[in-house]
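Undergrad: Need the 3D shape of this:
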Amino acid sequence: MVIWRFEAIGTRWEVETDTDLPAPTRTAVAALIDDFDRTWSRFRDDSAVARLARDGGRLASADAGPMLDAYRELAAVTGGAVNPLIGDSLAALGYDARYSLVAGEAVPAPVDWEQALRWTRDGATLQAPATIDVGALGKGRLVDLVLAALGDIPGGVVVDAGGDLAVRGRPVRVGLEHPFDTTRAIGVATIRDQALCASATNRRAWGDGLHHVLDARTGRPVATWAATWAIASDAMTADALATALFFDGGPALAARWGVEWVRMSTDGRAQRSSACPVELFTPAPQR
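TA: Purely as a prediction, here's the structure:
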């Protein structure tokens, strides 16, 4: 087993393979990640998203269609709680491009985001300046792209981007980190040729009750659920569901998309889907 570790898009990556990756493959993966970040990051001044936040206009990307199509479904099932124009809401609470972490008044995201943001399979257009944030599923999309770029690598492959991971060719056991004590796990998942993505309010948290999982309708952090985990055939789908599970419509969407899941409430209760391949250490009702 060979592990390639590196930092990118503000998180730690680990790519596990049976043999060492050739230098041209590593270079290609690094370029793929940088291209995605240069398009979709709201944290770099030279990104296409930063340009649209200043001036509006169009960005070209083959990722726009798949990601924004998924956002449309997420918005519908959560009653508008998930919204790709949440960027200005996050910035208002201090999670801005400079990581100021100084909170102002909560700002709801635009409810008419589908009129403000239009997209095709190869790009997106903003009619007026606004900040796109694809954090609800973008890292999962990038994990899928990296795994696809390693399609010619023989044997097992694991791509792990800060807890969002995709596995090919061998079974992997993954601990589900307890959101209130990072030295513990609430259970263990076993996956093969699947993806597992997690989201938790203890990650990217600051101030008094402030964290990165916001309800777009209010611009305020969610308060009912503390952590979610979703298992799907691809990482973008798992990442999207891990976000949706913070809201009431999440389980229904998971059932429709064939995604298994676990979530823990802020008072320590665990829920899971009936066929979820997870051994929970915390007793949970079947849902």
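Undergrad: contacts and neighbour counts: CA atoms only from here.
TA: Will do.
Undergrad: what are the ranges of the strands in the stretch 1-150 of the chain?
TA: Under the criterion DSSP state E, counting those that start in this stretch, strands of the stretch 1-150 of the chain are mapped to 2-8, 11-17, 57-60, 117-120, 123-126.
Undergrad: Here is the second sequence; please produce its structure so I can put it next to the first one:
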Amino acid sequence: MAIWQFDAIGTRWEIETTAELTAESRAAVSAEIERFDREWSRFRSDSDVTRLGADGGALASADAGAMLDAYRELSRATGGAVNPLVARSLDALGYDAEYSLVAGAPRPAPEVWEERISWTDRIVQAPAPALLDVGALGKGRLVDLVVAALASVPGALVVDAGGDMRARGAQTRVALEHPYDSTKAIGVVTLADGALCASAINRRAWGDGLHHVLDARTGLPVRTWAATWALAPDAMRADAVATALFFDGGPELAAAWGVEWVRMSTDGRVERSPGCDAELFLAGVTDAPAPQN
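TA: Modelled structure (predicted):
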């Protein structure tokens, strides 16, 4: 397999393909990443999201409907814990566009966020300033877009964006990194045609107990779960479920979407979905109860 590595959207990317990618294919990937980042990054002063946060108005993007429809389901499943207007909550704890990493008072996100913005398949509208953060599923969405940009490339491929990955035609064994010791794994999964996304409180962490996975209702970092992994046909839904699993309602959403998963608590307990075939190395793994109809 040929490997192309590069940095984008604040993470390391690795794309493995059967044959070396052409300059045209690499340019298509770079253009798609730049387009998505320019529209949705709250860390760029020139992005459409930043403008929407400052002035309100409209944001035109082909990703609007897919992502915000998924956010609606995420929010309802988790009782409002996942919310695309959590950006100001992250800012308040120091995870802002300047990466100040200086925490102030917690700031809950607007509870009725669906009254602050509206959207169609291709446009988000906000009558007043509304700063969005699509971190709960945005990287997964971008992985899917990169795979789509490489649709004409023959053979197998694996797109890995800092641990959020999608494979096509390639069987890949992937370690589930221990959230408290990056030299160890709690298990492995085999990824063929599908996606694996992970989230953990040791990633994008700063200060005492401060990390990027917030409960939008309180503006505070989560405390019960330390790491999550989700397997789905597409990376956006895997990414979304990996976020939802930090909250009550996450397993039910995963079942409704047909997503398998593993999660590890902050006290070391490991739980997985009934149909998950991950090979786990730890004793005392609990299978979550099957969802009730």
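Undergrad: Present the strands of the stretch 1-150 of the first structure as JSON lines; the columns should include mean neighbour count and distance to Thr25 of the first structure.
TA: Converted to JSON lines, the strands of the stretch 1-150 of the first structure look like this (neighbours: other C-alpha atoms under 10 Å; distance: least, C-alpha to C-alpha, whole Å):
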{"stretch": "strand 2-8", "mean neighbour count": "13", "distance to Thr25 of the first structure": "12"}
{"stretch": "strand 11-17", "mean neighbour count": "17", "distance to Thr25 of the first structure": "12"}
{"stretch": "strand 57-60", "mean neighbour count": "18", "distance to Thr25 of the first structure": "25"}
{"stretch": "strand 117-120", "mean neighbour count": "18", "distance to Thr25 of the first structure": "30"}
{"stretch": "strand 123-126", "mean neighbour count": "19", "distance to Thr25 of the first structure": "27"}
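Undergrad: ok, Asp181 of the second structure - how many residues close by?
TA: 10 (other C-alpha atoms under 10 Å).
Undergrad: Have a look at how far, on average, the longest helix along the first structure is from the second structure.
TA: When every helix of the first structure is counted residue by residue (DSSP state H), the longest turns out to be helix 23-40. Its matched residues in the second structure lie on average 0.4 Å from helix 23-40 of the first structure after superposition (mean C-alpha distance after the TM-score superposition for the first structure).
Undergrad: For Asp55 of the first structure, which non-adjacent residue is spatially closest?
TA: Pro129 (5.2 Å; C-alpha to C-alpha, 6 or more residues apart in numbering).
Undergrad: thinking again about what came up before, ok, and for the longest helix of the first structure, which residues are buried?
TA: Buried residues in helix 23-40 of the first structure, counted by 16 or more other C-alpha atoms under 10 Å: 29, 32-33, 36-40.
Undergrad: same check, this time on stretch 144-160 of the first structure
TA: For stretch 144-160 of the first structure, by 16+ other C-alpha under 10 Å, it's 144-147, 150, 153, 156-160.
Undergrad: what's in contact with it?
TA: 13-18, 21, 25, 29, 32-33, 143, 165-170, 234-236 (C-alpha atoms under 8 Å, 6 or more residues apart in numbering).
Undergrad: Then stretch 194-201 of the second structure?
TA: Stretch 194-201 of the second structure has contacts (C-alpha under 8 Å, 6+ apart) with 140, 163-168, 179, 211-213, 226-235, 238-239, 242-243.
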